[in-house]
Each structure stands twice: as structure tokens, then as C-alpha cells.
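> test case, fold it:
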Amino acid sequence: MQKFFQDLQGKLWIQLVELFNKLTSFYVETWQSTEPFRRNTADFFALASEYLNKTLEFAQVIIAFLFRKISELFVAANKQYDNTEPIAVNFSRENKLGAWLIIASLALSLLFWIWMIWHAKRNETGWKKSWIFFMLISGPFGALIYYIFRKRKKESDQDKHDKVMMSFFSPMHKNSKESKK
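Below you'll find the predicted structure:
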């Protein structure tokens, strides 16, 4: 019995060795047959990395150009501010009533803006978030637009209400032709 198992083990070992040799030869042949593809892939990656480097260099030049232009804009804005600051100071010193009127109008527009945002928050039903977002983005002008639209909506609702009430309280003795006029 022991001899049988030893023979079986020997045959299995021979089969495993042959299988291992076939697998290694298959791997070697496959590796050698893919060499042109690997060479093309390496060329592709070299070309792609070169393109990426050129793209990054171009982006770096664009960013440097933009930063230079932005810094020039800041310098120009500072010069403009330095030139206009004495005008505002002189205006407020020479024209105190005008300065107070400007401050009061700015405060009133700010209060109106806050009041319209508060009104939209409390009273709007369908478009509340949209109106509030619009007013926050556009400032007091958005509040003025909201006020005009709200006023028109109230007037149209009041007109509908008046028509209903007038039709309800119209005299009963009028015929249908007179009531339609």
C-alpha cells in the first residue's frame, strides 16, 4: 500500500512540475508578446506627462498674469481712494447738512431693506426663501422690487375682493344687462 502511495505521489509531482513549467513558459511568452504594447504604453505615458507639464506651465503663466493684473488693479484702486478721500472729507466738513442727509438716507434704505426681509420672512408663503435670497443678493434695490410686487399683488387681491363685494351688494332690481356694465 505504501508503494502505491509513493508511486501516486511521484506521478502527482511529475504532473505538478509539468504544469508549473507550462505556466511559466506561458507567462514568459505572454510577457514577451506584450513588449511592443508596453513600449507604446511607455511612449504614451511619456507624451502624456510632457503634455501635462506644458499644461501646468501654461496654467502657471496664466495665474501669474492674473495675479499681476489683480495687484495692478489694487494699486489703481488705492490711488483712486487716496485721490477721493479728501473730497469726501472736505464735503462733510463744508456741507454738514448734506453729509447728514446722505447718512440718514443710507440708514433709511438699510432699515427699509431689513424691514422687507423681515416682512418676507413672516408673511410670504410660497416664495419666501427665493425672495429673501433675492433681497440679500441685490440689497435695498431688491427690497424695493419686492415692495412693488407685493403692493401690486395686494392691489389685485383688493380689486378681486371689491368686485365680489360689489356684485354681492348690487341692487336686486337691476337687470343683467345693467349689472354687467
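> all contacts plus neighbour counts: C-alpha atoms, from now on.
Will do.
> so which residues of the protein form helices?
2-33, 35-94, 96-123, 128-138, 140-169, 176-180 (DSSP state H).
> can you put those in a markdown table and add mean neighbour count?
Output for those, formatted as a markdown table (neighbours: other Cα atoms under 10 Å):
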| stretch | mean neighbour count |
| --- | --- |
| helix 2-33 | 11 |
| helix 35-94 | 12 |
| helix 96-123 | 14 |
| helix 128-138 | 16 |
| helix 140-169 | 14 |
| helix 176-180 | 8 |
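> any figure for the gap between Ile62 and Arg68?
To Arg68, Ile62 is 10 Å away according to Cα to Cα, to the nearest Å.
> shared neighbours, these two?
Common neighbours of Ile62 and Arg68, counting by Cα atoms under 8 Å, 6 or more residues apart in numbering, are absent.
> separation between Leu47 and Gln60?
Note on Leu47: its distance to Gln60, by Cα to Cα, is 20 Å.
> one more, for comparison:
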Amino acid sequence: MTPSEQARLIDQQEFAAECLAIRQRAYALLTDRRARMREALEQWLDRPSAAVTPAPRRRKQRNEQRERLPRGVKPKLHEYGGVSLTREQWAEQLGITKAALTTRIYRLGSVEAAIAAGRMSTPSNTQVLRRLINGFRRIRNRQLIQRISAAFHSDTPGYIQTSHSAKDTGGRWHVHDLQPNLEKSR
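Just a heads-up that it's a prediction; the model follows:
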């Protein structure tokens, strides 16, 4: 065996030994980690508080959410249409929250006006979209009317003298006759 082959063989053996040592250290770390995790889990399961069931979370009851009045004070009744109810009852009747009714009272100035307004609904997405499209149509129509009216006024730029030919159009104006001819006006 040549010295280079011997050196190569020694390198291979050293590499194999290093790989084996690295693998053994990795396995040792994993088994140590598993043992620590298992011990932590057992401690957690054996803890004294695990045997006692936790107290159930107290959920706010509807009555607790309501505005609390001092003992002996009755809520104010508001009369509308011969019916006397509290603000909360009116809000329930209208299908809105008490906060929404309070805001409405503040904006409209009185409880009666807020109740008379009834259940105001917010516009749906299609209604908003419809209003938006109609607004754009109005703008477009206004622009078209301005263009058409500009074709009939001689004092506006781009005016073209249109002629009326009963032979070609049946007594009607052609739309292309109303378009301003930019080549002629240059």
C-alpha cells in the first residue's frame, strides 16, 4: 500500500469514528431531553392543583351588563304612543342596542323623536353600490349633454355647422354630425 492510500484509509477511519461519536452524543442528548420532558410532565400531572377542578369562569349575565341603579331607584319610563317603557325596553322593542338608542336620543334631541325614528337600517352593499353607479351615470350624462349642447352653440370651441338632409337621414340629425371635427378646426 502506498503512503497516499494509507493516509486516505486513516482519514476514512477517523471520519467514521467522528461520525459515530457525534451520533452517540446526539442520541444521548435526545434521551436526556426526553427524560427531562417526561419528568416535567409527571410533575405537572402530580401537582396538587390538578386534583382540584378549577372554578368555572363567571360569565356576565344579561342583568349584570345592564346599567345598575342604586337600590330603591326605579328606571325612568318614557311614554310614546300610549305605551310606557324604559330606554332598555324601547331599545329591545326597536331591535337596537341601548347604546344606539342613547346615541339617537342625543342626536335627535328627545326620546320621542328617537323612538319615532324607529329601526333605521343601514344601507346594504348593493344599495351603496347602486347609489355610487347612479352618481357616476349622472356625471357621465351631464358631460354628454354638455358635449351635445356645445355642438349647437357657435360660440363654443369645436362647433360644426350641421346640415339637414332628408334624403340621407329621413329628416333626423346624424350623431357623427354632432361630434366636433378637430381636424377642420385646426
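> can you calculate the TM-score here?
For these two chains in superposition, a TM-score of 0.34 is obtained (TM-score structural alignment, normalised by the length of structure 1); 101 aligned residues with a Cα RMSD of 5.1 Å.
> Glu88 of structure 2: neighbour count?
19 (other Cα atoms under 10 Å).
> do the same with Asn141 of structure 2
The local packing of Asn141 of structure 2 (other Cα under 10 Å) involves 12 other residues.
> wait, a helix at it?
Yes. Assessed with DSSP: H, G, I helix; E, B strand; the rest coil, Asn141 of structure 2 lies in a helix.
> my read is that Arg87 of structure 2 contacts Ala100, right?
No. At 10.6 Å, Arg87 of structure 2 does not count as touching Ala100 under the criterion of Cα atoms under 8 Å.
> which one of the two has more residues nearby?
With neighbours defined as other Cα under 10 Å, Arg87 of structure 2 and Ala100 compare such that Arg87 has more, 20 against 12.
> if I look at that one, how far off is Arg107 of structure 2?
15 Å.
> so which elements touch the helix of greatest length in structure 2?
What stands out as the longest helix in structure 2, according to DSSP H, is helix 3-46. Helix 3-46 of structure 2 sits against no helix or strand, with contacts defined as 3 or more Cα pairs under 8 Å, 6 or more residues apart in numbering; DSSP states H and E.
> can you list the neighbours in contact with the following helix or strand past it?
Using DSSP states H and E, the helix or strand that follows helix 3-46 of structure 2 towards the C-terminus is helix 48-51. With contact meaning Cα under 8 Å, 6+ apart, helix 48-51 of structure 2 is reached by Trp44.
> mind running it again at 6 Å?
Applying Cα atoms under 6 Å, 6 or more residues apart in numbering, the set of residues contacting helix 48-51 of structure 2 from outside is empty.
> now stretch 35-44 of structure 2
Outside stretch 35-44 of structure 2, no residue touches it (Cα under 6 Å, 6+ apart).
> could you rerun that using 8 Å?
Here stretch 35-44 of structure 2 makes contact (Cα under 8 Å, 6+ apart) with Ala50.
> same thing with stretch 150-170 of structure 1?
Counting by Cα under 8 Å, 6+ apart, Ser179 sit against stretch 150-170 of structure 1.
> from the chain's centroid, how far away is that stretch?
Centroid displacement of stretch 150-170 of structure 1 relative to its chain, using Cα atoms, centre = their mean, to the nearest Å, is 42 Å.
> for Glu79 of structure 2, give me its contacts.
By Cα under 8 Å, 6+ apart, the contact list for Glu79 of structure 2 reads Leu85, Glu112.
> that's a strand at Ser84 of structure 2, yeah?
Yes. Counting by three-state DSSP, Ser84 of structure 2 is located in a strand.
> for it, give its distance to Glu42 of structure 2.
64 Å.
> how far off centre is stretch 59-69 of structure 1?
Averaging C-alpha positions (Cα atoms, centre = their mean) puts stretch 59-69 of structure 1 24 Å from its chain's average.
> hmm, who's touching that stretch?
Contacts for stretch 59-69 of structure 1 (Cα under 8 Å, 6+ apart): none.
> same thing but 10 Å
For stretch 59-69 of structure 1, contacts defined as Cα atoms under 10 Å, 6 or more residues apart in numbering pick out Asn53, Lys54, Thr55, Leu56, Glu57, Phe58, Ile70, Ser71, Glu72, Leu73, Phe74, Val75.
> before we move on, what about stretch 26-34 of structure 2?
Stretch 26-34 of structure 2 has contacts (Cα under 10 Å, 6+ apart) with Leu20, Ala21, Ile22, Arg23, Gln24, Arg25, Ala35, Arg36, Met37, Arg38, Glu39, Ala40.
> what about the fifth one, neighbour count?
Gln24 of structure 2 has 12 neighbouring residues, counting by other Cα under 10 Å.
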